[in-house]
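# sequence and predicted model, in that order:
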Amino acid sequence: MKKLVLAAALACAPLGVWAEGVVHKVAVHVDDGDPRVLNMALNNVQNVAKYYETQGDTVEIEVVAYGPGLVMFLDGRSPVADRISAMSLEHEHLKFSACANTLRNMSKKMGKDVEVMSEAVVVPSGVVRLIELQEQGYSYVRP
């Protein structure tokens, strides 16, 4: 009887729940430039990565910033630049995406090109990138 119950549970379980080495996907949304919020987002990333590592799983994390949150990736202006640099080396499956729309508007407003840190990749739209990630099965987190 126990074998039958276990077989039924396995048949009904979502794919990967019973197996080690699952790949999790997380999109972290940052649209607030407050250093406390930026640090909270990075704390979330650290905690999620550490948790899944202890489970023997892999986690792919993408931090997407736009609007006032783009300060997170601004070269020479980011209050969390050191953490981003260290984390990008520490976590193989961590990406940072900067919104081109926000970058263009900031550059226009400042009258000069605004550069992002080398760790960040510019994507056409932060909002669209979050939509794409969710369509690809990423879980959405907003600190």
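Cool, got the structure. Residues are numbered from 1 along each chain as shown.
# please count neighbours and contacts with C-alpha atoms only from this point.
Will do.
# where along the protein do the helices fall?
For the chain, the helices defined by DSSP state H occupy 2-12, 35-54, 81-90, 100-110, 126-135.
# doesn't Pro143 make contact with Met40?
Yes: Met40 lies in contact with Pro143 (CA atoms under 8 Å); the separation is 6.3 Å.
# please convert the helices of the chain to a markdown table, extending it with distance to Pro68.
Shown next, in a markdown table, are the helices of the chain (distance: least, CA to CA, whole Å):
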| stretch | distance to Pro68 |
| --- | --- |
| helix 2-12 | 44 |
| helix 35-54 | 11 |
| helix 81-90 | 16 |
| helix 100-110 | 8 |
| helix 126-135 | 12 |
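# may I see those arranged in a markdown table, with distance to Phe73 and mean neighbour count as well?
A markdown table is the format used below for these (distance: least, CA to CA, whole Å; neighbours: other CA atoms under 10 Å):
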| stretch | distance to Phe73 | mean neighbour count |
| --- | --- | --- |
| helix 2-12 | 43 | 10 |
| helix 35-54 | 10 | 16 |
| helix 81-90 | 7 | 14 |
| helix 100-110 | 10 | 15 |
| helix 126-135 | 13 | 16 |
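# between those helices, which gets nearest to Val64?
helix 126-135 (6.1 Å; CA to CA).
# A further structure is provided below for comparison with the first:
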Amino acid sequence: MTTAVISGLAMLLLVGPSAQAQQDNQWLPQASANSHASYPKHPARQKQARKPEHNHTSKQAAANNTMVTQATKTESASKPHRLILQVNSNEPAMMNLTLNNATNVAQYYRDRGEPVSIEVVTFGPGLHMLRDDTSPVKPRIEVLAMSNPEIAFKACGNTQENMRKAENKDISLIPQATIVKSGVVRVMELQEQGWSYVKP
């Protein structure tokens, strides 16, 4: 009986480690496979997480650029255009050229839906353009003023006074004219305010 017990123990010692090893070998590949399968997922997740951030930043920058461009266009369209046209000659051709320029500029910005202000400033011999008794373009100004309220006509008060003294009579102006103290000063001050200046 003692011999049988010893033989049984010997079999257990021989078979036990081998069976345990087989069990260990069966579990190891699964654990290894699971552990290896779990690692590659993390870099992929990191890459996927970074891409939307980059795309979001690019889209936001593009949206900001679009907004700035639109704001610039809106500001440019809403900012009034302002033009000075000077007349200091008693030549009818120059007076008509000035009226042509004023009409063309007014029509151009009207078609674009943008505001514009135009001042025709007369002084010296150019005051004849706005004199009621000597203006060669009086009928044209009357028609032009009715259809183009953005065009204003300024007469130099100093010139008017000098003509009054020289001719010894009152110098009447057409109804569309507004007197300013000095035509030259008016041109200078408008330029200082950012108006564009054109002399025909």
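All right, it came through fine. No experiment lies behind these values; they were computed from the predicted model shown.
# what's the TM-score here?
TM-score for the superposed chains, counting by TM-score structural alignment, normalised by the length of structure 1: 0.88, backed by 141 aligned residues with a CA RMSD of 2.4 Å.
# leaving out chain neighbours, which residue sits closest to the corresponding residue of structure 1 for Asp133 of structure 2?
Using TM-score structural alignment as the criterion, Asp133 of structure 2 maps onto Gly76 of structure 1. Sequence neighbours aside, Met117 is the residue nearest to Gly76 of structure 1 in space, at 7.9 Å (criterion: CA to CA, 6 or more residues apart in numbering).
# and for Arg131 of structure 2?
Leu173 (4.4 Å).
# which position in structure 1 pairs with that neighbour?
By TM-score structural alignment, Leu173 of structure 2 lines up with Val116.
# who touches the residue nearest to Gly76 of structure 1 in this structure?
By CA atoms under 8 Å, 6 or more residues apart in numbering, the residues touching Met117 of structure 1 are 73-76, 81.
# can you put those residues in a markdown table and add distance to Glu132 of structure 1?
Listed next are the contacts of Met117 of structure 1 as a markdown table, based on distance: CA to CA, whole Å:
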| residue | distance to Glu132 of structure 1 |
| --- | --- |
| Phe73 | 21 |
| Leu74 | 23 |
| Asp75 | 26 |
| Gly76 | 29 |
| Ala81 | 26 |
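# of these, which are reproduced in structure 2?
For the contacts of Met117 of structure 1, the contacts that are reproduced in structure 2, applying both residues aligned by TM-score structural alignment, their matches' CA atoms under 8 Å, are 73-75, 81.
# ok, Lys95 of structure 1 touching Ser118?
No: the pair Lys95 of structure 1 / Ser118 is not scored as a contact, 11.3 Å apart, by CA under 8 Å.
# higher neighbour count, those two?
Remark: of Lys95 of structure 1 and Ser118, Lys95 carries more neighbours, 18 against 11, as counted by other CA atoms under 10 Å.
# what do we get in structure 2 for that one?
Under TM-score structural alignment, Lys95 of structure 1 pairs with Ala152 in structure 2.
# Met11 of structure 2: what's it in contact with?
By CA under 8 Å, 6+ apart, Met11 of structure 2 has no neighbours at all.
# enumerate every residue touching Ser117 of structure 2.
By CA under 8 Å, 6+ apart, Ser117 of structure 2 lies in contact with 80-83, 106, 150-152.
# one more pass at 10 Å, please.
By CA atoms under 10 Å, 6 or more residues apart in numbering, the contact list for Ser117 of structure 2 reads 80-84, 102, 105-106, 109, 149-152, 195.
# pull the most distant pair out of the residues you listed.
Among the contacts of Ser117 of structure 2, Pro149 and Trp195 lie farthest apart (CA to CA), at 17.8 Å.
# which one of the two has more residues nearby?
Remark: of Pro149 of structure 2 and Trp195, Trp195 carries more neighbours, 19 against 11, as counted by other CA under 10 Å.
# aligned counterpart of that one in structure 1, please.
So, by TM-score structural alignment, Trp195 of structure 2 is matched to Tyr138.
# so its match touches His29, yeah?
No: when contacts are counted by CA atoms under 10 Å, Tyr138 of structure 1 is not listed as touching His29 (11.7 Å).
# between the two, what contacts are shared?
62, 130.
# go ahead and confirm Glu62 of structure 1 touches Lys25.
Yes: using CA under 10 Å, Glu62 of structure 1 is in contact with Lys25, at 8.3 Å.
# contacting residues for the aligned partner of Gln86 of structure 2 in structure 1?
Here Gln86 of structure 2 is matched to His29 in structure 1, going by TM-score structural alignment. Each residue near His29 of structure 1 by CA under 10 Å, 6+ apart is listed here: 41, 62-66, 69, 97, 126-127, 129-130, 140-143.
# any idea which of those is closest to Lys109 of structure 1?
Using CA to CA, the contacts of His29 of structure 1 come closest to Lys109 of structure 1 at Tyr66, 15.3 Å.
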